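In: Okay, here's the prediction I keep looking at, along with the sequence it came from:
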Amino acid sequence: MRRFFYDPSVQDTEEQILITGPEAHHIRNVLRMQSGDSAELYDGKGAVVSGEIARISSKEVVFQVLSRTDESNSGVPLTLAQAVLKGKKMDLLIQKATELGVHTFLPVITRYCEKPGRAGQQLERWQRIMLEACKQCRRPIPMKICPPTELQELPLSEGGHNIMPWENEANTPFSALELDNGQPVLVLIGPEGGFHSSEVAYAEEVGFRTISLGPRILRAETAALAAVVLAQQAVGNFAAFPAR
């Protein structure tokens, strides 16, 4: 079934939902959907609507509401703070982080990271990738993507778990962490060139706990996805949800 996001402030009644803008263009001119076709609609806040096209015009699509469910409970918030990677690697990571249920994606500027591009254009691209991933994986609440920030300005998870996988950590495996208390988790991952020693010292000073992801040196994007999977499993975010 096709999936689309809609703006509830445009028109969202018990009976009908109005879609305009790029999504309406995509429905009408790209997918060439017609009256009577079904779709799943997301308001971006957890509402999941099963609908059927009632009317299509040149600028808008009206869906008849068939059913509504609330999926606003997305589990324990997990933030992935990732040092900026080269273009396609960052694109892939944003896509996979969305699929894996990351709550917030926070690009970080470090000494050895790729220099971020034009902030506005880059964020727009990442947003498009994220929204397409949401539709593909049936995620009703989009992942929040923040503008790139300096490591020293990175907001910590107050009262939560702040962890940093690091290739030189030999004493603390991920399994030693206790993340099952319902508190938010922040995972900090370095760039392809790794963290500078001063950055590691700073992170530890402000409250990050360095952990090991095993004996092998992982690429930055591999380390990020491995850490996200382990953290999501540990906090219970991979528990089964009712089938739609």
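Out: Perfect, I can see it now.

In: C-alpha only now, for contacts and for neighbours.
Out: Fine.

In: Give me the contact list for stretch 4-23.
Out: When contacts are defined by C-alpha atoms under 8 Å, 6 or more residues apart in numbering, stretch 4-23 is touched by residues 39-44, 59-66, 135.

In: One more: stretch 92-110?
Out: With contact meaning C-alpha under 8 Å, 6+ apart, stretch 92-110 is reached by 77-84, 115-116, 126, 129-130, 133-134, 137, 139, 142-151, 154, 190-191, 195, 199, 221, 224-225, 228-229, 237.

In: Using ChimeraX, define a selection of the buried residues within the residues you listed.
Out: The following ChimeraX command selects only the buried members of the contacts of stretch 92-110, with burial defined by 16 or more other C-alpha atoms under 10 Å:
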select :77,78,79,80,81,82,83,84,116,126,129,130,133,134,139,142,143,145,148,149,151,154,190,191,195,199,221,224,225,228,229,237
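
In: Among the contacts of stretch 92-110, name the ones in strands.
Out: Taking DSSP state E as the definition of strands, the contacts of stretch 92-110 contribute 78, 79, 80, 81, 82, 83, 144, 145, 149, 150.

In: Could I get the full set of strands for this structure?
Out: For the chain, strands defined by DSSP E occupy the ranges 2-5, 16-20, 38-42, 47-56, 60-70, 78-83, 104-109, 144-145, 149-150, 161-165, 185-189, 209-211.

In: take a look at this one as well, against the first:
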Amino acid sequence: MQRFFVENSLDDQYIITDISWIHQISRVLRARIGDEILLFQENGNERKYTIQSIEKKKIILNAESEITPHNTKQKHTITLYQSIPNKWEKCEYIIQKAVEIGVEKIVFFPSKRSQYKIIPEKKKLRWQEIAREALEQCGGYQPIILEYKDSFESIEIDPNSKNILFHTKDASSSIEIFYKKAQKKYGIWVGPEGGWEESEIDNMNKKGFITVRFGERILRTETVGIVVAFSILYSFAD
């Protein structure tokens, strides 16, 4: 059953007037009168609806069930600090997979070896749509937060977060150390394809970051953050 994220209240009758929604339901999904869909909110509330009518400028839904609440709180939260990769498609992949596994926030920023320094506004709008679609498809409820910074220096470091800096050499610890004792908040810092410059690593270490490695494995920039986030969230899951 198709799920849709909404911000409005889940009333007994729900009217859709957004043109993109109408197109998706009537043209892409080819839904018909009588078909069922699920509407859900950020707070975890969900309700089943039946399509009553499909018109050019609106779709009318009638509730078929009571509102069902779901627990959306996670014991551990992860923010992925991702240096901008050399291809925009990699950002789309990172966003999609981060939503699927339950990452709370992604902060994109250019590091010294990033090919791109500025993210176009049209890309940001596209990525927000990708995040919404991923949330609807994966069964989650909490929309991911997407933030964009123009440099490392402009990022406000959370003092309550355990910040993990990934580096392919000269790392002080192996990633296994973080699976021994759970933290409430994690910050995962991933460099671009060319890696971090030594001055960046020194700066982060001075701020209390812990440099870690993945043994002998070298993971791609679009892979490492997702793998680590998944490992942390599900190693300490109830």
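Out: Perfect, I can see it now. Everything quoted here is computed from the prediction, not taken from an experiment.

In: quick one: TM-score?
Out: After superposition, the two chains reach a TM-score of 0.89 (TM-score structural alignment, normalised by the length of the second structure), with 233 aligned residues with a C-alpha RMSD of 1.9 Å.

In: Can you report how many residues neighbour residue 157 of the second structure?
Out: Around residue 157 of the second structure sit 12 other residues, with neighbours defined as other C-alpha atoms under 10 Å.

In: Would you mind getting the average deviation of the longest helix seen in the second structure from the first structure?
Out: Ranked by number of residues, the top helix in the second structure under DSSP state H is helix 121-138. Overlaying the first structure shows helix 121-138 of the second structure at a mean distance of 1.2 Å from the equivalent residues (mean C-alpha distance after the TM-score superposition for the first structure).

In: residues in contact with that helix?
Out: For helix 121-138 of the second structure, contacts defined as C-alpha under 8 Å, 6+ apart pick out 2-5, 92, 95-96, 99-100, 141-144, 146.

In: so can I have CSV of those showing distance to residue 208 of the second structure?
Out: Formatted as CSV, the contacts of helix 121-138 of the second structure follow (distance: C-alpha to C-alpha, whole Å):
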residue, distance to residue 208 of the second structure
2, 44
3, 42
4, 41
5, 38
92, 30
95, 27
96, 30
99, 27
100, 29
141, 33
142, 29
143, 29
144, 26
146, 24
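
In: Is it possible to mark the buried ones in those?
Out: Neighbour counting with 16+ other C-alpha under 10 Å marks 3-5, 92, 95-96, 99-100, 141-144, 146 as buried within those.

In: gap between the nearest residue to residue 2 of the first structure once chain neighbours are set aside and residue 48 of the first structure?
Out: With C-alpha to C-alpha, 6 or more residues apart in numbering as the measure, residue 39 is the residue that lies nearest to residue 2 of the first structure, at 4.9 Å, once sequence neighbours are left out. Here the distance between residue 39 of the first structure and residue 48 of the first structure works out to 10 Å (C-alpha to C-alpha, to the nearest Å).

In: Please say which of the two ends up with more neighbours.
Out: residue 48 (24 against 16).

In: Aligned to that one, what sits in the second structure?
Out: Residue correspondence to the second structure (TM-score structural alignment): residue 48 of the first structure is matched to residue 46.

In: Residue 71 is in contact with its match, correct?
Out: No: taking contacts as C-alpha atoms under 8 Å, residue 46 of the second structure lies outside contact range of residue 71: 11.1 Å.

In: counterpart of residue 32 of the second structure in the first structure?
Out: In the first structure, the residue paired with residue 32 of the second structure according to TM-score structural alignment is residue 34.

In: what sits against its match?
Out: Residues touching residue 34 of the first structure, when contacts are defined by C-alpha under 8 Å, 6+ apart, comprise 28, 53, 56.

In: what's near enough to touch the last one?
Out: Same thing as residue 56 of the first structure. When the contact criterion is C-alpha under 8 Å, 6+ apart, the partners of residue 56 of the first structure are 28, 34, 35, 62.

In: Which of those are buried, as a PyMOL select command?
Out: Typed into PyMOL, the line below selects the buried ones among these, using 16+ other C-alpha under 10 Å:
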select buried, resi 28+62
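
In: thinking again about what came up before, between the strands of the first structure, which gets nearest to residue 178 of the first structure?
Out: Proximity to residue 178 of the first structure, assessed across the strands of the first structure by C-alpha to C-alpha, is greatest for strand 161-165 (9.1 Å).

In: And the closest one, what's buried?
Out: Residues of strand 161-165 of the first structure classed as buried under the neighbour-count rule (16+ other C-alpha under 10 Å) are 161, 162, 163, 164, 165.

In: got it, and stretch 101-114 of the second structure?
Out: Buried residues in stretch 101-114 of the second structure (16+ other C-alpha under 10 Å): 101-114.

In: Quick one: the buried ones among the contacts of helix 121-138 of the second structure as JSON lines, columns for distance to residue 12 of the second structure too.
Out: Shown next, in JSON lines, are those (distance: C-alpha to C-alpha, whole Å):
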{"residue": "3", "distance to residue 12 of the second structure": "17"}
{"residue": "4", "distance to residue 12 of the second structure": "16"}
{"residue": "5", "distance to residue 12 of the second structure": "16"}
{"residue": "92", "distance to residue 12 of the second structure": "35"}
{"residue": "95", "distance to residue 12 of the second structure": "33"}
{"residue": "96", "distance to residue 12 of the second structure": "32"}
{"residue": "99", "distance to residue 12 of the second structure": "29"}
{"residue": "100", "distance to residue 12 of the second structure": "29"}
{"residue": "141", "distance to residue 12 of the second structure": "20"}
{"residue": "142", "distance to residue 12 of the second structure": "23"}
{"residue": "143", "distance to residue 12 of the second structure": "24"}
{"residue": "144", "distance to residue 12 of the second structure": "28"}
{"residue": "146", "distance to residue 12 of the second structure": "32"}
